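Visitor: One predicted model, sequence on top.
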Amino acid sequence: MEFAIFCTKVNILIIIIALCSPCKFIQSPIDFGPPNMLQAKNTLSLDFGRIIFDSPSAVLRPQSPEDISLLLTSLFASSFSKVTVAARGAGHSIRGQAQALDGIVIEMDSIPSNIYIHKRGHDEEGFSYADVSGGAMWIELLEESLKFGLSPRSWTDYLYLSIGGTLSNGGISGQTFKHGPQISNVLQLDVVTGKGDLITCSPTKSSELFYAVLGGLGQFGIITRARILLQEAPQKVKWVRAFYDDFDAFTMDQELLISMPDLVDYLEGFIIPNEPSLLSSSIAFPAHLDSMPPFLSEGGSSKVYYCIEFAVYDFQVRDTNVEQVVEKITSQMSYKAPFIYSVEVSYFDFLNRVSMEEISLRSRGLWEVPHPWLNMFVPKSGIKEFKCLLMDNIAVNEFEGPILIYPLLRDKWHTNTSIVLPQASTCSEEDEQVFYIVGVLQSTNPASCSAQCLDGILRRNRRIVEAASTEKIGAKQYLPHHPSLMHWHNHFGRHWNRFVAHKNLFDPLGILAPGQGIFSRIHASTL
């Protein structure tokens, strides 16, 4: 069954008839649009991960949230349809999460971005905020908000992701320890549920839907508009990198820096297993590294290093000396002298730093390749053991790509959202507040890594997940992918019943987000 949907109500009704018809009515793609739509449909079986390739039967390019509502209302009303629907933003998923095998993929970027900035003066009540379409990208919101001297508080490292996509997962970066994830910086949402209901929700209006959708993996509704909290944007950023050869010193300094939110505005860290990894992670850092840590020890074996990356925002306020702030911070750190570097860049260039790495990877043919990434939330109590587990399972000399590792604070995350955080089994109340994100962001070059090689990396990642998910470490996947319902049940743990209850309330037929592999599609007649 191959056809494409365009954004008129007539075409939506035609496709619903075609998909739901017991006689399996089939149409050609060119009957509903130009011939290149077939290529577009095939493209939607791809994502950034390039690991799963589930092709949809149809593509919807809506012009308004009402088009999405009409589609889902009709599918929900059908007593015999088993069609599923996935919303696709920028296509940056890793394991087919935004794909719908033989179903319908909704291209969210076809809805006009419609970014509206609401700036409040110092003498006015309330917050500055932006109303923005769910399919718009964060880079678009940044560019528009900066015209007003404003910016969202919390980011992802890569800005060419959709608003709705990151809010469905969490949205984290180096500002998360200070302002929380992106899902903690949302004031209001417009959501189309699996029943087709178009609902405006907030912490005080339809709050159960609001919190369920945030971090909900697309299971309960499609975000069509978000109201994002804004703050004053700095002019420049002082960007610092310091290197370590001792993991304990590295993590102690990271935890020191997140205890200074009045001084530090951004904090991330890296495990650097080899010299190419250092070079690839330094592409966006515009400083000449006139000396580098010696990656080969005297005995000839490879040495692993660690890097703390932090930033201080410069608002160009006369009574604030950014250099003195940086000196106050670094004087308390225990980095490996003399390996510390600093640069001053514009705020926009700092936030958009990963785009330079994208350009480099594209030039080397390493962007549109499989990305068997692994992201884990790890309690502070288990981070050292997890590091050992990770380093025991990767080929240090051959690994290509960054390994992110930096601490977050639990009290910056709303507990009512759907996201799952790790629970340390035995630690003090103070330690329980700290957990780490570890991102193993590996690229595989098909010229040197065959399908068998890629499968081996995926099996390695699964072994790490299984070992790290035990009570001894207590880790949880971020951007999760699990092979079975049992694994999903274990992932959500004590929150599983709440997650199921929300599914039954907002998408009882299991129409939405089939690529996550959590729930099965059911007939309306079985309810």
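Guide: That came through fine.
Visitor: only C-alpha atoms for contact and neighbour calcs from this point on.
Guide: Will do.
Visitor: What residues sit buried inside the helix or strand containing Phe348?
Guide: When elements are assigned from DSSP states H and E, Phe348 belongs to helix 347-351. Of the residues in helix 347-351, those with enough neighbours to count as buried (16 or more other CA atoms under 10 Å) are 347-348, 350-351.
Visitor: Among the residues you listed, which one sits closest to Leu485?
Guide: Leu351 (37.5 Å; CA to CA).
Visitor: next up, a second structure to put side by side with the first:
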Amino acid sequence: MSEEAWPYAADSDPASLDAASADFGHLIRRRPAAVCRPGSAQDVAAAVRWAAGRRMPVAARGQGHSVYGRAQAGGGLVIDMSELGAVHAVEADRVTAGGGATWRSVLDAALPHGLTPPVLTDYLDLSVGGSVSAGGVGGMTFRHGFQSCNVVELEVVTGEGEIVTCSASTHAGLFDAVRAGLSQYGIITRAVLRLVRAPELVRLHTLFYPDHRAMTADQRRLLSTGRVDYLEGAIRPHPPGWQHVIEAGVWHAADSPPDDDETLAGLSDLRARAESVDLPYPELFRRLSKLESSLRAAGTWHDPHPWLHSFIPDASADDLVAELLTDLRQEDLGEFGRLLLYPIHPGRARTPLMRLPEGEVAFLCGFVRFPADDPSLTDRLVKANRTAYDRIRAVGGHLYPVSAVALTQADWKDHYGPWWPAVENAKARFDPRHLLTPGQGMFPDSP
């Protein structure tokens, strides 16, 4: 598509603008001037150059699962990446996918070859470009790092409208800036992703605990022993109190089941309540689709989602969670909500811009909220997110910036700490006009 033939008016119909004004969070609305649906990296580059010529902000939109307006561009151009959703060649250890492809489509393409991405998010209907730009965390992160750590190569359109192929050995500065770079330096149009052998089955153990301290103690044990391949935890509303649960999965084949006694040895769970089941490997990651179906059927899928995710240091985790629970009401999460809590190894993260606590172990701490659609409640929860974030920051934790928290540039400087000069330099190098993704609020002088 040539810049001269850019169909500006054709992409400014009210339905397109309304759709691009909102996201999964349903908390922030910013109406763009136009929406385009490019079919190639060249189209994306032309769109960015076209917007640059008009000093218009630009935001790429994958599946629209941002929760706080991060992929919106008020008065600017939203680039809908859905036409770049194809999955291409599957090779022995890698797969090539468009930036708009979902992880569901990547998994579906890889499994017939007996392969899988090393790390999958619990919800598969996120775009490859979106989650690599954020980091991408899941139940295998403790072993394999983030999704952004398992990228071989990227094709990126910079804020200058240039198409650049980058990797750890070619244009490494751009490669390191774009992975977990929150779409500040470029738009991912194609990704080459690492693959590993996929297991046939998963033995999934659901373990129950009397409190979160017992739960995290066993998570640390499982982390140190290497007995499991998948490890998460959650605190769920369970009137009149809370339910504390670990989900631990072990990969295996039908003809060689794991030894449950060995897997669970030394754990302090309420063993009489433990549940163990064998699942086909892909079913482990399709469970949230059932929840989505239930929420859509109930008409609540499009309610506000004031979520908050962070990484907290191991040394402060138990006391901090106790403090957060003191102020948390069950209605703040909703019937289907939970407080995620599961361990990772920060040292295994190979993405420079992921901000993680110091130490051998840290915990993802995430408020997954499905509250009632009540504006006053939603406003209170967004304010509560800020209070929780300040507590987390005070003990050496870091925000996972896919959260419903408004951040000033001063907050971003604090977030990146000694990395802030590198962030500024990357912005100046790859997006000098400050066009890309203004919804993050990182560079408030964006047009």
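Guide: Yep, that arrived. What you are looking at is a predicted structure, and each value in this text was computed from that prediction instead of being measured.
Visitor: related to what we said a few turns ago, in structure 2, what range does the helix holding Phe348 of structure 1 match?
Guide: The aligned range for helix 347-351 of structure 1 in structure 2 is 281-285, by TM-score structural alignment.
Visitor: what do we get in structure 2 for Tyr129 of structure 1?
Guide: Using TM-score structural alignment as the criterion, the counterpart of Tyr129 of structure 1 in structure 2 is Arg94.
Visitor: distance of that match from Thr351 of structure 2?
Guide: Plainly put, Arg94 of structure 2 is 19 Å away from Thr351 of structure 2 if you go by CA to CA, to the nearest Å.
Visitor: now Gly181 of structure 2
Guide: Gly181 of structure 2 sits 9 Å away from Thr351 of structure 2, taking CA to CA as the criterion.
Visitor: mind listing what's buried in the lengthiest helix in structure 1?
Guide: If each helix of structure 1 is counted by residues according to DSSP state H, the longest one is helix 451-468. Of the residues in helix 451-468 of structure 1, those with enough neighbours to count as buried (16+ other CA under 10 Å) are 454, 457-458, 461-462, 464-465, 467-468.
Visitor: re the thing from before, measure how far the match of helix 347-351 of structure 1 is from the centre of its chain, please.
Guide: On the basis of CA atoms, centre = their mean, to the nearest Å, stretch 281-285 of structure 2 is displaced by 18 Å from the centre of the chain it belongs to.
Visitor: Residues in contact with it: which ones?
Guide: By CA atoms under 8 Å, 6 or more residues apart in numbering, the residues outside stretch 281-285 of structure 2 that reach it are 120-124, 198-202, 251.
Visitor: about what we covered before: what span of structure 2 lines up against the longest helix of structure 1?
Guide: Counting by TM-score structural alignment, helix 451-468 of structure 1 sits on residues 375-392 of structure 2.
Visitor: The matching stretch vs structure 1, average offset?
Guide: In the superposition with structure 1, the average deviation recorded for stretch 375-392 of structure 2 is 1.1 Å (mean CA distance after the TM-score superposition for structure 1).
Visitor: Might you calculate how far that stretch sits from the centre of the chain?
Guide: Distance, centroid of stretch 375-392 of structure 2 to centroid of chain: 20 Å (CA atoms, centre = their mean).
Visitor: do the same with stretch 74-88 of structure 2
Guide: 18 Å.
Visitor: and that stretch, how far apart are its ends?
Guide: Calculated as CA to CA, the first-to-last residue distance of stretch 74-88 of structure 2 is 33 Å.
Visitor: what's the mean distance for the longest strand along structure 2 versus structure 1?
Guide: Ranked by residue count and defined by DSSP state E, the top strand of structure 2 is strand 241-252. When structure 1 is superposed, strand 241-252 of structure 2 averages 1.4 Å from its matched positions, counting by mean CA distance after the TM-score superposition for structure 1.
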